[in-house]
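Colleague: give the three-dimensional model of this entry:
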Amino acid sequence: MTGPVTTTDLRTRLAGLMPGVRSDLEALVRIQSVSADPARLDQVEESARVTAELFAAEGVDVEIVRAFDGAPPAVIGEKKGPEGAPTVLLYAHHDVQPENDHADWDSPPWEPTERDGRLYGRGAADDKAGIITHLAALRAFGDELPVTVRLFIEGEEEVASATLPQLLKKYEDRLRSDVIVIADSGNWDIGVPALTTSLRGLIRVDVELRTLTHAVHSGMWGGLEPDAIMALVRLLDTLWDADGGSAIEGLVSGPAADVDYPEERLRAESGAIPGLSWVGSGPAVERLWTKPAVTVTGFDAPKVDGASNTLSPVARARVTVRIAPGDTGENAVACLQAHLEKNVPWGAELSTKVVDTGEPIAIDATGPAYDAARAAFTEAWDGTPPVDMGVGGSIPFIAEFLESFPAASVLVTGVEDPDTRAHGPNEGLHLAEFEKVLLAEALLLRNLGA
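Modeller: Model (predicted):
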């Protein structure tokens, strides 16, 4: 390409690149890079190697790096643009969630399969499509890259990015950029793009109650001694108010973006059974994006099969609290701990263990970089402007980027849509929307370069 790069140029170029882009994505999906599974860490290494090779083939000076020996592999690199052009850091991650029970999938999770316009497979969207989005944008420009691109493809996002702070500090000079594009979120709907401007944080705390020194016969002692399951159920019930909203005092709540989330769409996308009532109060987007939410995500107690007629001496639950933008993990842990201590029933012994925390994020999405992004998205989606949306889930590492590079504009984008089913069975990438995402990122780089 010579002269100014037009939108038509980029559309034509990307259309020609799509077969190769699709092939590269499918090859990445076949790599079982489950960072949470020690038995498949060799596959995480393989995905880092293949990712590095893909970008090296596009002229990126790449290196596989680690925070320390034995840490998960990340891919960093750089491809220079014109002298004086902005520097843009492109982030994605190459590790994926476990696939869990293959019987829950309609096609093999590690064999990418197209059905009804979607490409199914673990990581097809989250987040190997994010990697390929960056790759396709570089291919679209070839040697006429309008900005200097720096690359950071992480290998431990799905296990809480434990060594990310060390990586950012160790390679700070090679990652510092004017704009950071984080391709790990989604769009508002099919045909409606979005910029993610807020995300909830989270805390996970294991809560254990003990009422007895050992199990005893339920017939001899039931009705006098409270068993641990009984006590734990009573304690957990205090975490919610009468509407099912959080009853933990001291947690932050706030307003959400003025976005309509229709009832029929909520029911279709949430998987709610017919007749199910919602919990909490206020607009749906506030309950999903800017209010705390309490969930019990695990419970340790005797199994139903083989259970004996005894009073259980100890029971344990994992309590997850999604915390709203403006709150902190430290405050949320303190509030939960105080609530639990106040409400322990019958003198049971309480012990808690913080599993992990992640900070919520609120992004000030104003300024030239955001203007460039909104223009790019509007053009890629044929005149439909992006929605500024919140996300109820958490991407804790974004806080690390904001802290490490406070002068950078952070753009949170992604390939997902409401039916992507990331982390679950039948994760799928909407292929027509994916093509728009590719064009949008290429237009974004062009706009930033201008």
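Colleague: only C-alpha atoms for contact and neighbour calcs from this point on.
Modeller: Noted.
Colleague: check the gap between the residue nearest in space to the middle of the chain and residue 210 for me.
Modeller: Residue closest to the mean C-alpha point of the chain, counted by C-alpha atoms, centre = their mean, is residue 395 at 4.8 Å. In this structure, residue 395 and residue 210 are 34 Å apart, going by C-alpha to C-alpha, to the nearest Å.
Colleague: circling back: for the residue nearest to the centre of the chain, give me its contacts.
Modeller: Contact criterion C-alpha atoms under 8 Å, 6 or more residues apart in numbering gives 199, 201, 358 as the residues in contact with residue 395.
Colleague: right, and residue 235 touches residue 344 too?
Modeller: Yes. The pair residue 235 and residue 344 passes the contact test of C-alpha atoms under 8 Å, sitting 5.9 Å apart.
Colleague: what secondary structure does the residue nearest to the centre of the chain sit in?
Modeller: At residue 395 the chain is in coil, as set by DSSP: H, G, I helix; E, B strand; the rest coil.
Colleague: do the same with the one 3 residues further on
Modeller: Three-state call for residue 398 (three-state DSSP): helix.
Colleague: residues contacting the closest residue to it other than its chain neighbours?
Modeller: Once its chain neighbours are removed from consideration, residue 398 has its nearest residue in residue 361; the separation is 7.4 Å (C-alpha to C-alpha, 6 or more residues apart in numbering). Residue 361 is in contact with 197, 198, 199, 200, 201, 325, 326, 398, 399, counting by C-alpha under 8 Å, 6+ apart.
Colleague: how about the strands of the stretch 201-350 of the chain, start to end?
Modeller: Ranges of strands in the stretch 201-350 of the chain, per DSSP state E, counting those that start in this stretch, are 201-210, 216-217, 293-300, 310-311, 314-323, 349-358.
Colleague: okay if I get those strands as CSV plus mean neighbour count?
Modeller: As requested, those are exported to CSV (neighbours: other C-alpha atoms under 10 Å):
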stretch, mean neighbour count
strand 201-210, 23
strand 216-217, 14
strand 293-300, 16
strand 310-311, 20
strand 314-323, 23
strand 349-358, 16
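Colleague: how about these in TSV, adding distance to residue 158?
Modeller: TSV is the format used below for the strands of the stretch 201-350 of the chain (distance: least, C-alpha to C-alpha, whole Å):
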stretch	distance to residue 158
strand 201-210	14
strand 216-217	41
strand 293-300	17
strand 310-311	38
strand 314-323	16
strand 349-358	13
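Colleague: what's the closest of those to residue 378?
Modeller: Residue 378 lies closest to strand 201-210 among the strands of the stretch 201-350 of the chain, at 29.1 Å (C-alpha to C-alpha).
Colleague: which elements pack onto that closest one?
Modeller: Using 3 or more C-alpha pairs under 8 Å, 6 or more residues apart in numbering; DSSP states H and E as the contact criterion, the secondary-structure elements in contact with strand 201-210 are helix 228-237, strand 314-323, helix 329-343, strand 349-358.
Colleague: Proceed likewise with the subsequent sequence, for comparison:
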Amino acid sequence: MTSSDSQTSEDLAVEEAVLESVATGLPRTLGDLGGLVRIPGIAWPSFDQTQLERSADAIAELARDTGIFDDVRVLRAAIPETDEFGQPAVLATRAARNGRPTILLYAHHDVQPPGDDALWETPPFEPTVRDGRLYGRGAADDKAGVMAHIASLRAVADAVGDDLDLGVALFIEGEEEYGSRSFAQFLSDNSDALRADAIVVADSGNWDADTPGLTVSLRGNARFTLTVRTLEHASHSGMYGGAVPDAMMATIKLLNSLWDADGAVAVDGLDQRDAATPEYSEETLRDEAGLPDGVSPIGRDSILSRIWNKPAVTVIGVDATSVASASNTLSPEVTVVISARVAPGQSGADAYAALERHLRAHAPFGAELTFSDVDLGDGFLVDTSGWAVALTRQAMADGYGAAPVDLGVGGSIPFIADLVREFPEAQILVTGVEDPHARAHSPNESLHLDTFRHAVRTEALMLTRMNRITR
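Modeller: Model prediction:
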């Protein structure tokens, strides 16, 4: 790729026009975002699946209205090894012209379930603005990512007009929150349409509300269901307690072996990455995570190294006798869901194998262990030496008015491994619209509106500058 090292007065004038278009178009953009938030598109089978069709159709219409695409379709791909198809995705494409590169813009339109409505200060699917934030499920994750793409494309099309030669593929997935089960097949089915020189994954966060972040590392994941069984049937706790191990006792002892006294993971075979991290105080952690004064952080070394570069193990679900149904009974079995975050550089499969070995070796009293519903994803490390990374960092600095920070992220985006496998030559840029107080996946999810405005400015500048590159 080649481009001029300096901007001409004409280039600067075009960029000013692009930023002006972003500003004037922001009310429309936020209105469209609010319309998407009102659609409760959730990929879990227990929810109304027609809402995802509504959401996909609405985004396809937004893509058509930009006027830049040669083709806009709503498609589904098969879920491998099943007779099912995945949720509807939007694929919009325009061919590159005059030797320009092609950029693939990714986001997802499905959202997490709202959870307990009583925990929301305003209804989860009624977009509400207060104190400079837009509240609603999906307002940040990831319908704001969708609208960042749409808004930046609108601004560039408006300012550049017939001189827009950049190739663009817009891919808006419909099941990211439900495991992207058809993602790899979708890439394979549409590889020619999706092939690009650079890929923007707008599904991450920023350093803070005012400082952009480029995500350069992601942890992988290993999630599975574990059933612990110690009895053939429930028994009277008075008659046999003290001689017979119940499943809850065995489960508690077994799970306790996963961490040491500091709360750090104590599983042989789980790797950690040695990499420097920026300064980040315990006070900031308490503020952003909601950690009360009386509760101490866990782990050792710098706080961000614990989140970005080391493994974490969390028990995210338990099936046992409920408090309301409690009786003086020894439970025969308990089932838990364990979610592990895997250090960048270690595969999800290797991490799961280490966890299974550990749990089997530490099963107390000969408890029977059953593993099921294993879901694995690999982490990601960005090659930051490419032209697209340099261009994006500069666009962030100009779009936000602040130098970007290279971020690690403790969460996982497993499908990035599929992108790397299908398009090994493409540079992958993981960006986002969230600030640390977005509360994605939680009640009262919200979008910081000024962060969103800067994110749209950034992407519009990035697309404008890519339009000047010769492939």
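Colleague: relative to residue 286 of the second structure, how far out is the counterpart of the residue nearest to the centre of the first structure in the second structure?
Modeller: Residue correspondence, TM-score structural alignment: residue 395 of the first structure in this structure matches residue 413 in the second structure. As for residue 413 of the second structure, its distance to residue 286 of the second structure is 25 Å (criterion: C-alpha to C-alpha).
Colleague: quick one: buried residues of stretch 334-353 of the first structure?
Modeller: Neighbour-count burial for stretch 334-353 of the first structure flags 336, 337, 339, 340, 344, 345, 348, 349, 350 (criterion: 16 or more other C-alpha atoms under 10 Å).
Colleague: now the end-to-end length of that stretch.
Modeller: Per C-alpha to C-alpha, stretch 334-353 of the first structure runs 12 Å from first to last residue.
Colleague: what span of the second structure lines up against that stretch?
Modeller: Under the criterion TM-score structural alignment, stretch 334-353 of the first structure matches residues 353-372.
Colleague: again with stretch 307-323 of the first structure
Modeller: Residues 326-342 of the second structure are where stretch 307-323 of the first structure lands, counting by TM-score structural alignment.
Colleague: what distance separates that stretch from the centre of its chain?
Modeller: Taking C-alpha atoms, centre = their mean, to the nearest Å, the mean C-alpha location of stretch 326-342 of the second structure is offset from the chain mean by 28 Å.
Colleague: before we move on, what about stretch 438-455 of the second structure?
Modeller: Chain-centre distance of stretch 438-455 of the second structure: 13 Å, with C-alpha atoms, centre = their mean.
Colleague: where does that stretch end up in the first structure?
Modeller: Under the criterion TM-score structural alignment, stretch 438-455 of the second structure matches residues 420-437.
Colleague: for the first structure, longest helix please?
Modeller: Ranked by number of residues, the top helix in the first structure under DSSP state H is helix 7-29.
Colleague: quick one: map residue 224 of the second structure onto the first structure.
Modeller: Under the alignment defined by TM-score structural alignment, residue 224 of the second structure corresponds to residue 205 in the first structure.
Colleague: which residues touch the nearest residue to that match once chain neighbours are set aside?
Modeller: In space, residue 205 of the first structure comes closest to residue 354 once its chain neighbours are excluded; the distance is 4.4 Å by C-alpha to C-alpha, 6+ apart. Taking C-alpha under 8 Å, 6+ apart as the criterion, residue 354 of the first structure is in contact with 203, 204, 205, 206, 333.
Colleague: now do residue 45 of the second structure against residue 74 of the second structure, distance only.
Modeller: With distances defined as C-alpha to C-alpha, the gap from residue 45 of the second structure to residue 74 of the second structure amounts to 20 Å.
Colleague: more crowded one of these two?
Modeller: Here residue 45 of the second structure and residue 74 are compared on neighbour count by other C-alpha atoms under 10 Å; more neighbours surround residue 74, at 18 against 8.
Colleague: what residue in the second structure is paired with residue 25 of the first structure?
Modeller: Here residue 25 of the first structure is matched to residue 33 in the second structure, going by TM-score structural alignment.
Colleague: which ones are touching its match?
Modeller: By C-alpha under 8 Å, 6+ apart, the residues touching residue 33 of the second structure are 139, 143, 144, 147.
Colleague: so what touches stretch 234-249 of the second structure?
Modeller: Where contact means C-alpha under 8 Å, 6+ apart, the residues beyond stretch 234-249 of the second structure that reach it are 228-231, 320, 328-334, 365, 367.
Colleague: need those in JSON lines with distance to residue 134 of the second structure, can you?
Modeller: Converted to JSON lines, these look like this (distance: C-alpha to C-alpha, whole Å):
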{"residue": "228", "distance to residue 134 of the second structure": "43"}
{"residue": "229", "distance to residue 134 of the second structure": "46"}
{"residue": "230", "distance to residue 134 of the second structure": "49"}
{"residue": "231", "distance to residue 134 of the second structure": "51"}
{"residue": "320", "distance to residue 134 of the second structure": "38"}
{"residue": "328", "distance to residue 134 of the second structure": "48"}
{"residue": "329", "distance to residue 134 of the second structure": "48"}
{"residue": "330", "distance to residue 134 of the second structure": "48"}
{"residue": "331", "distance to residue 134 of the second structure": "46"}
{"residue": "332", "distance to residue 134 of the second structure": "47"}
{"residue": "333", "distance to residue 134 of the second structure": "44"}
{"residue": "334", "distance to residue 134 of the second structure": "40"}
{"residue": "365", "distance to residue 134 of the second structure": "52"}
{"residue": "367", "distance to residue 134 of the second structure": "49"}
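Colleague: could you single out the nearest of the residues you listed to residue 276 of the second structure?
Modeller: When those are compared for distance to residue 276 of the second structure (C-alpha to C-alpha), residue 228 wins out at 39.3 Å.
Colleague: thought the closest one was touching residue 365?
Modeller: No. Taking contacts as C-alpha under 8 Å, residue 228 of the second structure lies outside contact range of residue 365: 11.1 Å.
Colleague: so what sits against both of these two?
Modeller: Common contacts of residue 228 of the second structure and residue 365, defined by C-alpha under 8 Å, 6+ apart, comprise residue 250.
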